[in-house]
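Participant: one predicted model, sequence on top.
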Amino acid sequence: MCRLLAYAGTPLFLEDLLIRPEGSLVSQSMAAREARTVVNGDGCGLGWYGERAEPGLYRGILPAWSDANLTSLCRQIRSGLFLAHVRAATSGGVSTSNCHPFAHGQQLFMHNGQIGGYAGLRRRVEGMISDALYPSRKGTCDSEAIFLAALSRGLESDPVAAFRDTLSEIEAMRGAVSDEPVRFAAVHSDGERLFAFRWASDDKPPSLYARSEGASLLVASEPCGRDAAGWRAIPPGSVLEADRTGRMFLRPFNVDAPHQGAIRAA
């Protein structure tokens, strides 16, 4: 499993959240406290929104704790909306193309979890990606496939429905061939809104927490900073939506009855 952190709010330097705090994301890459895999050293990445519509993106295969370029970027970049990820590979090799976040146009996505039995499902899952979007498939991991399949199902217009339909179809496939669960703790952003999902086909979704401070929101796999009192676990089967003004909405995210989602031409 991986560790992730996302922020939406008053612009700040990335190092103020990713490097400096006690239990920061970089610290979690060496010693995660709430994960079966303690070390997350199979790469790292950042996606941030600045003055342009499309986000900046940095990904690399070095562990976050030894990536000097990551440290330098975090010290220089100020952003009011960004995603960061440290990877412990469950599918796909250690390569830049398998590192999170993934980007397409204005969209960013990162994931902690798995598609159970993915090796036997990969061809079918990749078949969920539209012909127009398939050339964007650069890596081999399940997370990028989920992202592109959701883009093929209207992610840009309705992210919640797109991920619901994508996971519903995957779960229908998975249930026929594997006893391993689908687990999905993920963050998506279009540059204006941030969506944090927590769901699993069993009763063990990956950890995901949120903390709000005024008009700012933090989402993370594990609480960071000295004061853990302000962090709240996002309930299983939920999606938290926030925008840059500080408005937040928590609603159910149900992936129950499998149903075929229409693939949107892109």
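Facilitator: Looks like it arrived, so ask away. This structure is a prediction, so every number in the text was calculated from the model and none was measured.
Participant: all contacts plus neighbour counts: C-alpha atoms, from now on.
Facilitator: OK.
Participant: and L208, what does it touch?
Facilitator: Taking CA atoms under 8 Å, 6 or more residues apart in numbering, we find L208 in contact with A185, R198, V219, A220, S221, E222, A233, I234.
Participant: keep only those of the residues you listed that are in strands.
Facilitator: A185, R198, V219, A220, A233 (DSSP state E).
Participant: and those, which of them are buried?
Facilitator: A185, R198, V219, A220, A233 (16 or more other CA atoms under 10 Å).
Participant: ok, the first one touching Y209?
Facilitator: Okay, so that is A185. No: taking contacts as CA atoms under 8 Å, A185 lies outside contact range of Y209: 10.1 Å.
Participant: shared neighbours of the two, anything?
Facilitator: Counting by CA under 8 Å, 6+ apart, nothing touches both A185 and Y209.
Participant: doesn't S24 make contact with L17?
Facilitator: Yes: using CA under 8 Å, L17 makes contact with S24 at a distance of 6.6 Å.
Participant: select the longest helix from this structure.
Facilitator: helix 159-177 (DSSP state H).
Participant: list the contacts for G9?
Facilitator: G80, L81, A215, S216, L217, R244, T245, G246.
Participant: who are the neighbours in contact with the first one?
Facilitator: For G80, the residues meeting the contact criterion (CA under 8 Å, 6+ apart) are Y7, A8, G9, T10, P11, L12, Y49, G50, R244.
Participant: here comes the other one, which I'd like you to weigh against the first:
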Amino acid sequence: MCRLFGMSTGGPRVRAAHWLLDAPRSLRAQSHRMQHGAGLGWFSLGGEPVRDRAPLAAFENADFDLHARNVPSHTFVSHVRDASVGGLTVHNCHPFVMSDRLFAHNGVVKGLDVLRTWMTDVDRAHVAGETDSELVFAYVTAEIRRRGDTTAGIVEAVRRIAAELPVFSLNLLVAEAGRMWALRYPESNELWVLSPGEGGVSGPGRAAGTDGPVPAVVIASEPMDDRPGWRPLQPGELLTVDGLTETSFFPFDPLRHPLRRSDLSIREAASQATAPGTAGPPVAPGTRALTDTSAALSAVTSSGTSATVPSAQASSSAPSAAPSSASSGAPSVAAPVAVGAVPAVPSAVPRPSVPPEGFPSASAKPSDAAGSVAAALSGAARAGAVASNAVLSGATVSSGAGRVRAVASAAIPASGPA
């Protein structure tokens, strides 16, 4: 599945090279399994969000390496893509930028025609690509603007999506200059946090100072090294990070129209498969989990009809035909908002430096009765589950300082995850 990464230092500007490039399970290492695109977002000295992205795997993208090693910021959002909707174009790569915020998403949200009706033409004008992720971000942005508060806007948007649209997973990262929000919802895909009190730092090595490690909150789809302090977010947990202060909210009911893996198309199910090396119970001797895209697709196509991709193993134990694009938002920074004083967001739980035992989790029982939108779309997904993914011809373009890149453009089903 796609991989998310976020980091906040609370002020000091650092480089993210360790987690993006050098850690045992860095984002570059993970991109060998997620090769459809990579992007990195950060905040400039003026507080504007800036991002560079390309439909190219991080491990073969010279710009990704260059920015990871050289760009200093106090807040980062990065993403590697395993596509199942939209072509392999720069407009479909994460992170996205809207209204001075960065956004990245992992999961599947259907009912996109319904989602579009919730927004005005002005709201939709920000959308340049074809993914469910960008539409969700546009709706989240619209709700934040209506409510005048980022946390309340995220909560309201996710509540309505969860109540009215079919959802498999809605894991997301939203970042403003110095602030970050991370959501795991529901339990389908994991999301982890390494807090400063549990070993969270910007990188390894020398004593604190210029380019030395500083305390940091690190968020990732899987533990990126073997530090014991990694903690999985609970299903339904919205973690807010203001500087280095972490607060958890549990404001969401169970999904009204949950999607199962059997409801997804072949390509969607493959993109949500658990990756090798992630935390979880060991596979029994003599067996091998279908954990990557090629294995999942092979299992389905060899059966002649359909197959269920194994679900992600959850554990609470720690463990190119398109050029790259850089963009910047307007030079304004959102005014600080007290995280604990958010209207209509219950169950705020301040995070101490050491997480308490038996941290409560949100219920995730599926509803017995799915709505008409969920039923229709779920049926359509099953009907299309035998279609294979067609890859079209590649092309080359020049990018950067004389570099030449090649990438294949893919014809992928018109609704599903990014």
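Facilitator: Sure, I can see it. Just so it is clear, the structure is predicted and the values come from calculations on it, not from any experiment.
Participant: okay, the buried ones among the ones in strands among the contacts of L208 of structure 1 in CSV with distance to H111 of structure 1 next?
Facilitator: Listed next are these as CSV, based on distance: CA to CA, whole Å:
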residue, distance to H111 of structure 1
A185, 6
R198, 10
V219, 12
A220, 11
A233, 17
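Participant: so where is the helix or strand that A395 of structure 2 is a member of in structure 1?
Facilitator: Under the criterion of DSSP states H and E, A395 of structure 2 resides in strand 390-399. Counting by TM-score structural alignment, strand 390-399 of structure 2 falls onto no part of structure 1.
Participant: residue boundaries of the helices in the stretch 51-200 of structure 1?
Facilitator: 68-76, 118-126, 142-151, 159-177 (DSSP state H, counting those that start in this stretch).
Participant: report the buried residues of the last one.
Facilitator: In other words, helix 159-177 of structure 1. For helix 159-177 of structure 1, by 16+ other CA under 10 Å, it's 159-171, 173-174.
Participant: what do you get for the second one?
Facilitator: Taking 16+ other CA under 10 Å as the neighbour-count basis, helix 118-126 of structure 1 is seen to contain the buried residues Y118, L121, V125, E126.
Participant: distance between the ends of stretch 57-65 of structure 2?
Facilitator: Start to finish, the residues bounding stretch 57-65 of structure 2 are 11 Å apart (CA to CA, to the nearest Å).
Participant: in structure 1, what residues pair with that stretch?
Facilitator: Going by TM-score structural alignment, stretch 57-65 of structure 2 sits over residues 63-71 in structure 1.
Participant: the helices of the stretch 51-200 of structure 1: which one's closest to C99 of structure 1?
Facilitator: helix 142-151 (9.1 Å; CA to CA).
Participant: filter the contacts of G9 of structure 1 to the buried ones?
Facilitator: Buried among the contacts of G9 of structure 1 by 16+ other CA under 10 Å: G80, L81, S216, L217, R244, G246.
Participant: looking at these, which are in strands?
Facilitator: Using DSSP E, the buried ones among the contacts of G9 of structure 1 in strands are G80, L81, S216, L217.
Participant: show me what the second one lines up with in structure 2.
Facilitator: Taking TM-score structural alignment as the alignment basis, one finds that L81 of structure 1 is matched in structure 2 by T75.
Participant: nearest spatial neighbour of its match, chain-adjacent residues omitted?
Facilitator: When the adjacent residues along the chain are set aside, T75 of structure 2 lies closest to S8, with 4.5 Å between them (CA to CA, 6 or more residues apart in numbering).
Participant: okay, which residue is most central for structure 1?
Facilitator: Compute the mean C-alpha point of structure 1, and by CA atoms, centre = their mean the closest residue is M110, 2.2 Å away.
Participant: just checking, it touches H85?
Facilitator: Yes: M110 of structure 1 lies in contact with H85 (CA under 8 Å); the separation is 7.2 Å.
Participant: any shared contact partners between the two?
Facilitator: L4, H100, P101.
Participant: against G214 of structure 1, how distant is the last one?
Facilitator: When distances are taken as CA to CA, P101 of structure 1 and G214 of structure 1 turn out to be 26 Å apart.
Participant: the two: which is more packed in?
Facilitator: Neighbours per residue (other CA atoms under 10 Å) separate P101 of structure 1 from G214, with P101 holding more: 28 against 11.
Participant: surely the more buried one meets V86?
Facilitator: No: using CA under 8 Å, P101 of structure 1 is not in contact with V86, being 9.5 Å away.
Participant: now do the shared contacts for these two.
Facilitator: G45.
Participant: for the alignment partner in structure 2 of N254 of structure 1, which three-state class applies?
Facilitator: Under the alignment (TM-score structural alignment), N254 of structure 1 maps onto F252 of structure 2. Here F252 of structure 2 is coil, with the state taken from DSSP: H, G, I helix; E, B strand; the rest coil.
Participant: so who does F252 of structure 2 touch?
Facilitator: With the criterion set at CA under 8 Å, 6+ apart, F252 of structure 2 makes contact with V155, V158, R159, G236, A362.
Participant: how close does it get to W181 of structure 2?
Facilitator: Distance of F252 of structure 2 to W181 of structure 2, given as CA to CA: 15 Å.
Participant: go on, L20 of structure 2?
Facilitator: 19 Å.
Participant: likewise A142 of structure 2?
Facilitator: A142 of structure 2 is 16 Å from W181 of structure 2, by CA to CA.
Participant: check W19 of structure 2 too.
Facilitator: According to CA to CA, W19 of structure 2 and W181 of structure 2 sit 19 Å apart.
Participant: over to V155 of structure 2?
Facilitator: From V155 of structure 2 to W181 of structure 2 the distance is 11 Å (CA to CA).
Participant: show me the contacts for the residue mapped onto F163 of structure 1 from structure 2.
Facilitator: Under the alignment by TM-score structural alignment, F163 of structure 1 pairs with I154 in structure 2. With contact set as CA under 8 Å, 6+ apart, I154 of structure 2 has these partners: V140, E143, I144.
Participant: how about G50 of structure 1?
Facilitator: G56, R78, S79, G80.
Participant: and in structure 2, which of the residues you listed remain?
Facilitator: Contacts from these that recur in structure 2, judged by both residues aligned by TM-score structural alignment, their matches' CA atoms under 8 Å, are G56, S79.
Participant: S238 of structure 1 is in contact with Y209, isn't it?
Facilitator: No: if you go by CA under 8 Å, S238 of structure 1 and Y209 don't touch, sitting 11.6 Å apart.
Participant: that older thread, ok, of the buried ones among the contacts of G9 of structure 1, which one's closest to P258 of structure 1?
Facilitator: L217 (32.2 Å).
Participant: that closest one contacts G246, doesn't it?
Facilitator: Yes: counting by CA under 8 Å, G246 is a contact partner of L217 of structure 1 at 7.2 Å.
Participant: that'll do, ta.
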